[in-house]
Structure formats: structure tokens, C-alpha cells
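Participant: the sequence and its predicted three-dimensional model are supplied below.
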Amino acid sequence: MFKKLAFALSCAVVFSLTSASAQNSNLEKLGGFKTTGTPMMEPIPQTGENAEALKAIAAKIKVPEGFKVSLYAIVPDARHMAVGPQGVVTFVGTRKELVYSMTDRDKNRVADDVKVFAPSIKMAVPNGVCFSRDGHLYLAEQNRVLWFPAAEFFYEGPDVAAFAIVKEGELIPASNESYNHTARTCRVGPDGRIYITIGQPFNVPAPEVLPEFQRLGIGGIISMKQDGSDRKIYARGMRNPLGLDFNPKDKTIWVNDNQVDGMGDTIPPGEMNHVTGPDQNFGFPWYGGGKTRTNEYKDATVPDGVIFPAVEQDAHAADLGLSFYTGKQFPEKYRGGIFSTQHGSWNRVEPVGARVMFTSLKADGSADKTEVFAEGWLSEDGEYLGRPVDVQVLNDGSLLVSDDLAGAVWRISYGTK
């Protein structure tokens, strides 16, 4: 029996290595504009019992008067999203191995075609998707960055032009890979550079690892040219930064950062940080969130110039996605403000989160007030009906909200649109 087991295990290892080799070969073929022989994945069904159950959840979400929530698409494990500049397709990343495309062909504001994007490429935590203004799609995986130069127009088939601008194992050293805080997000900035968040793997890291983390930009934001060159560290002192966006008015970055666990239900606060220029430090691990010192670094000297959060969020609400509202469908109050998501707590005795928040800005570009915009994914009984991840503005001015628990993308619209 043991011989049979050993043979089976050896076959499994050979298959795994062969599969990985084939996937690497596929990426090379796609870069050479050659076919891979990969069959097209079947579309995800958008009707049936699952769709009806999700519509029932949408009906329970509370939003301000005049707004409504509807089911836009069924997308398994839906995480961060990128809306195509031409309004043709929206891409949805996951924390697993797949990226999905959503297409609303009849423009009734419901996706009628959802399928796997680039199925011939083996991916690892393909969470972060972002577009340049001229239609180039970038994908930040756990430890690689891919470039799809014409994804919005060549996404229908299994093969699409694809290139690794940061090769596997070169976004961070392989020795720093972890199962924790592996999801990256990205944005192409007004300067044409790609900005990528990189979380550090620990709750609170040991002092001996900090020099390497700071040198590599782990626990912060890095930037690079669109060909992957000229990598620079843009911001430091973050624990697990996720959603980020640029204020269209002053071109500064706003980013959510998830803070230290295990300090209690109500501390430390989550952070929405305002990055006004390069080389700024936002205080982690000396601070666990806001001005709350970590136990591990309570006696350590804090670096000069630490910047405290622009907005302190509810502790452990897990603030993730963040987008400036650039549409015109919503009332004036919301234009130019920030919509963000709370994924929901996992280690609080009293759960909190699973909401979409709105932060208005003052005339000088600083944060004004933060309020709940959409809630109801966390029931009164403490059961999560969904966990919002990302929020993006659709071309018609409505909001898309991804949800990796429900496996859905919700649409929030105003009026009759």
C-alpha cells in the first residue's frame, strides 16, 4: 500500500511541476502572440436560485433616500475591480487563482456575461486590477505584475496578449512570501506610474525584519513605470494597505490600512491615510492604528515626521476598497468625495462593518465627515450576509460594490437610472 501511495504522490508532484511549466510556457506564448490551445471557460450562470437569493440580500441593504441596490453580477470570490475606460468590460480580481470579466452587453445595467479572463495563465492571488487611462490593464498578484495591453478589446477568447513586467518572485523576495496579507491593489497615477500596495505578513513584525521591509517597500506603497522599471518606494509605515485612489483635484493618494489585531474590540482604530508626497511614514509598527502604541514597540523611539491618519475608522472593521466619486449621477453632496468599503470584523466579540462608507472633503482637500452610506450585509443577529470588498464608479455614475462572501457585485444607483 505504501508503495502505491508513494507512486501516487510522485505522480502528483510530476503533474504539478508539468502544469506549472506549461503555465509558464503559456505566458511566453501569449507574449509572442501565439495560441496556447486552452479552451474557453464556460460563463458563470447569472440566473436561477442563486441569483434570486442574492437579489433578496440586495433588498435588505439600506441606502439613503433616492438610492437603490441591485444585483449587477454573480462573480465567485469577487474582490478588487477595474472598470474599462471605454465601458466595455469590468475585470474582477480574487484572492484565489482566477480573474473574471463582466460584460453588460445590452446596457441594462446588469452583467449578462461573466467568465474567467485569461484562463491559460496560472495566477496566484490575482487581487489587484487597474487600468491606465489609455486602456492598458495591469494585474498585481501576490508576487508578480502582469500587463495586458489590450484587455478591454481582446478578452473574449482564452488567449490574450500578456506580459510579466515584474516577473514571478520579483515583486518581493520569495523568502518574504506568506499566506498572510497577500492581496495587492494597484492604480495608475496621474504621472503614468503604477502604484501598488504591499502588506507586510505579520500582525506586528519583529524589529530585525524592519530594515529589509523598509528597503523593499513591504508595508507601504511602491511605484514603477508602466514597463516595470524604475521601482521606487512611495510610502512606508503601513501594516496592510489595500484600496487606494488619487484625488482628481490635487493628485494626492488616499489609502486604507488595516490595523493591529488582538488589542481589544475597540482599539486600535482603522486608518484612512492621506499621502501628500513621497517618502512619508505612517507610523506602523510603532503605532498599531491612530495614536495607539503597539505593545511590542511601546518603548521604542518613533521615527521623526510620522503622519497620523486623516480618518480614524472603527476598530477591526477591515476597511478595504476606496474610490473617489467622479460620476455625475449622484447628488452634488457626493461628488468629489470618497466611497470606501468595510469588509467586516473577524475577531471582535461584537462584530462591526460590512458597509459602504462615504467621506466628504473640505475645500482644502482634507477629510471632513465620514458617514455610513450603505449597510445591511451584517444582520441584527450578527450574521454576515455579505462582505463588501471594493467600490468602483461605473461609467454611468453608479457604484459597483464587490462582495467575496456572497460571490456578487452589487450596483448602487440613484433615481431611475
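Facilitator: All right, it came through fine. Residues are numbered from 1 along each chain as shown.

Participant: contacts and neighbour counts: CA atoms only from here.
Facilitator: Fine.

Participant: separation between residue 27 and residue 162?
Facilitator: 7 Å (Cα to Cα, to the nearest Å).

Participant: can you check residue 58 too?
Facilitator: The value you get for residue 58 to residue 162, if Cα to Cα is used, is 36 Å.

Participant: what residues are up against the most centrally placed residue in the chain?
Facilitator: Centroid-nearest residue in the chain: residue 80, 3.7 Å away (criterion: Cα atoms, centre = their mean). By Cα atoms under 8 Å, 6 or more residues apart in numbering, the residues touching residue 80 are 92, 93, 94, 127, 128, 129, 185, 321, 389, 390, 391, 402.

Participant: test my guess that residue 117 contacts residue 98.
Facilitator: Yes - Residue 117 is within contact range of residue 98, at 7.4 Å (criterion: Cα atoms under 8 Å).

Participant: and stretch 192-212, what's buried?
Facilitator: 193-201, 203-205, 210 (16 or more other Cα atoms under 10 Å).

Participant: beyond the lengthiest helix in the chain, next helix or strand please.
Facilitator: The longest helix of the chain (DSSP state H) is helix 2-31. Going down the chain from helix 2-31, the next helix or strand is helix 49-58, by DSSP states H and E.

Participant: before we go on, here's another structure to hold up against the first:
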Amino acid sequence: MFYSLFILCLVSFWSCDSKAQSKQNNEYEALLERINLPEGFEISYYATNVIDARSLARTEDGKTVFVSNRRRKNVYALTDTNGDMVADKVDTILTGWNSPNGIAYRNGDLYVAEINRIHRFPSIMENLSDPKSEVIYDQYPTDGHHGWKFIAFGPDGKLYVPVGAPCNVCDKEEENPVYATITRMDPDGSNMEIYAKGVRNSVGFTWNPKTNNMWFTDNGRDLMGDDIPACELNFAPKAGMHFGFPYWHQGDIPDKEFGKKYPRDKFTEPAYKFEPHSAPLGLRFYEGNMFPAKYKNNIIVAQHGSWDRTPDAGHIGYQLRFVQIENDKVVKSEIFADGWLDTENNKGWGKPVDIMEMPDGSILVSDDVNHCIYRITYKK
């Protein structure tokens, strides 16, 4: 009798667990139907239940994808073991670190950026079960405000690392010239230098595959109103350029406190102005052959979405945007994917963060609110 009851309870537990998982899967799939894409494109999940999924990096063959999160303080390796383009194995690379938002992969090594330090995990794929890291640089400021980092290797082989302003708007250049900049260093952490100045908070940069020139996003200051200033897409083809913060916003709006310090023409204006407070983060030049020809060598940007617009103005962003580039100029821009914003309730159920192209030409998109990684494909 006791044994029969035990088996009955066990079967009941498995049944309930299975039903709960099935319900969760159905809810996940239903959310995909809300996302709007151009004709011929499809969206699916590469991975679900990836809490606060942020920055993305991958191995050369694309079989393993690294994903970070800054709030949960973890970095994971997600592996597709059977080649169906869905991750089915998870390894924890690290946990409990100080906002390890930035990750990059190069020549077999994984690089991870905390707020004030850069780590390297040598030969990471050979050491997934017992990863060991070494600190290659530890001289960045410790400020938490805009302190989390996006990192990436440029065509010059250097690691690029932003240092956000430790405030909404402030002039810290004399106190520490590294504030509000994008820096770069050699892969071993040596020869750190400032590449670009006047950058309030960049959480994404990329390089044109045809010219090797840098493009980066920058989030505009808060508390100037619902409709100003615009967030920015900036073009930085050489070192030493200054993009205006904190003196001029979106290229043509002087800051009330600091704007009189320098004339407008001292700074480089944005190449493109995004919607105010739309929070553009990760971006990539599309280099694959899966998508239609118009996307080739042009930019797709993740706009994370606003947080500080008034209810009457409504939230904005929560989408992917396509930006067409010709001769280092923006000639066209249009929404590539949206639907993550529930406009009726003025609430985002998902927020795109980073974009990464896979070897087959599909793209992955991380989402730190729906806690997943999407895969977008195109069928002719």
C-alpha cells in the first residue's frame, strides 16, 4: 500500500513538473508571435531561461556561445551539441563577479570585463569544466554608475573597452581623463590608451568590414524631457575624436551647465540620431549571405528601450533597427524587428541587448527581460 502511494505521488510529481514545463514553453512560443519582422524572416529561440542575458560572443565555429549578465554576476557557455541551432548544454564560467557585462573571444581565449578589471581565460574551450582566469588590466575606475562594460576586439587586434561617465551628466575630464571615453589595449593588457572622448555611455561598437572603421552607440543624458536629447550612432574612423559629452548633446544641444565651456564646432556630431531615450546598445555589421543583399555590410542595432519617459509620452525603443551605410554616411534607417513593447499597457515584455552573427548567416539577439537568446533566420 505504501509503495503504491509512493509511486502514485512520484508519477503525479513528474506529471505536474512536465505540465509546468510545457506551459512555460507554450508561453515562450506565444511571445514570438508578437514580434514583427520583414517578409521572409523567422524568429525562434536559441536558448531560454538565460536570466538577464546581455553580451554575446562565440567560438569560431559557432558551436559554443558565451553570454554574460551584469545583475546576476554570471557568465555562461551555451553549447549546441547536436547542430540543431538550439543550445542544449550549459557551463558556468564564473559567478559572483562585479557586473561582468563585457565578454569577447579571440584565438581561443575568453575575455571578461568587470567594472574595474579585465580578465582573460586562456584556452577556454579546453578548460570549461575548471576555468581559470588571469587579470590583464585593473586600473579602470570602480564607479558603478555606467561602469559595466561592453568589450570587443577591433580589426587592429586591440581590445576596446568603454568607460562610462559616473553620473547622468558631469564634467570629470580633469579629475580622470578616462571617464566618458572608449579605450583600447593590447590583448595582454598593455599599452592602454584613450581612443575616443566625450562618450557618455557606449554599450556597443562594431567595425565596417569594408573599411575597418569604427561605429558605436551612445546613450544620451536623462532629465532633459521626453523628446531630447537623441541617443546617438557615432562614426569614429580615427583615434583622438571628441563626441561632445558633457558639453553638447546630440551634436546641437548645449548642456545648461557645461555647454558654455566650448563651442559646438569643437566636437564631432552624431552620424545618426536615434529616438530619445531609446537606449541603443549592441550593434553589428551584417556580413553573411543568408539575409537579402540590402543587409550586407550594413548595421543592425538593438534598441533596449526607454525607462524615463513620462506615461503620457509612452515608452520607445524595444526593437531592432536597420541602418544602411554608404561611403561612411547613414543613408537610410528603418525598423527591422519590433513587438517587444506592449503599447496598450506601455510596458516592454522583452528588451533586446546584443546582436551576434552566426557562421550560417543567422543572427542571435539577447534579451535581458524575456531572459533568452533569439535566433533570426531568412528563407527565400
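Facilitator: All right, it came through fine. These numbers come from a predicted model, not from an experiment.

Participant: residue 101 of structure 1 versus residue 400 of structure 1, what's the distance?
Facilitator: Counting by Cα to Cα, the gap from residue 400 of structure 1 to residue 101 of structure 1 is 14 Å.

Participant: about what we covered before: dump the contacts of residue 80 of structure 1 to CSV, plus secondary structure and distance to residue 383 of structure 1.
Facilitator: As requested, the contacts of residue 80 of structure 1 are arranged in CSV below (DSSP: H, G, I helix; E, B strand; the rest coil; distance: Cα to Cα, whole Å):
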residue, secondary structure, distance to residue 383 of structure 1
92, strand, 25
93, coil, 25
94, coil, 23
127, coil, 25
128, strand, 28
129, strand, 30
185, coil, 28
321, strand, 21
389, strand, 17
390, strand, 20
391, strand, 22
402, strand, 18
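
Participant: just these now: which is nearest residue 226 of structure 1?
Facilitator: Using Cα to Cα, residue 129 comes nearest to residue 226 of structure 1 of the contacts of residue 80 of structure 1, at 13.7 Å.

Participant: map the residue nearest to the centre of structure 1 across to structure 2 for me.
Facilitator: Using TM-score structural alignment, the equivalent of residue 80 of structure 1 in structure 2 is residue 55.

Participant: same check, this time on residue 59 of structure 1
Facilitator: So residue 59 of structure 1 corresponds to residue 33, using TM-score structural alignment.

Participant: equivalent analysis for residue 166 of structure 1, please.
Facilitator: Match for residue 166 of structure 1 (TM-score structural alignment): residue 137.

Participant: what's around that match, how many residues?
Facilitator: 17 (other Cα atoms under 10 Å).

Participant: for the stretch 51-200 of structure 1, which segments count as strands?
Facilitator: Ranges of strands within the stretch 51-200 of structure 1 are 67-74, 81-83, 90-92, 99-103, 113-117, 128-131, 137-140, 145-148, 163-166, 186-188, 194-198, based on DSSP state E, counting those that start in this stretch.

Participant: looking at those, which is nearest to residue 289 of structure 1?
Facilitator: strand 194-198 (17.3 Å).

Participant: just give me the mean distance for that closest one relative to structure 2.
Facilitator: With mean Cα distance after the TM-score superposition for structure 1, strand 194-198 of structure 1 departs from structure 2 by a mean of 0.9 Å once superposed.
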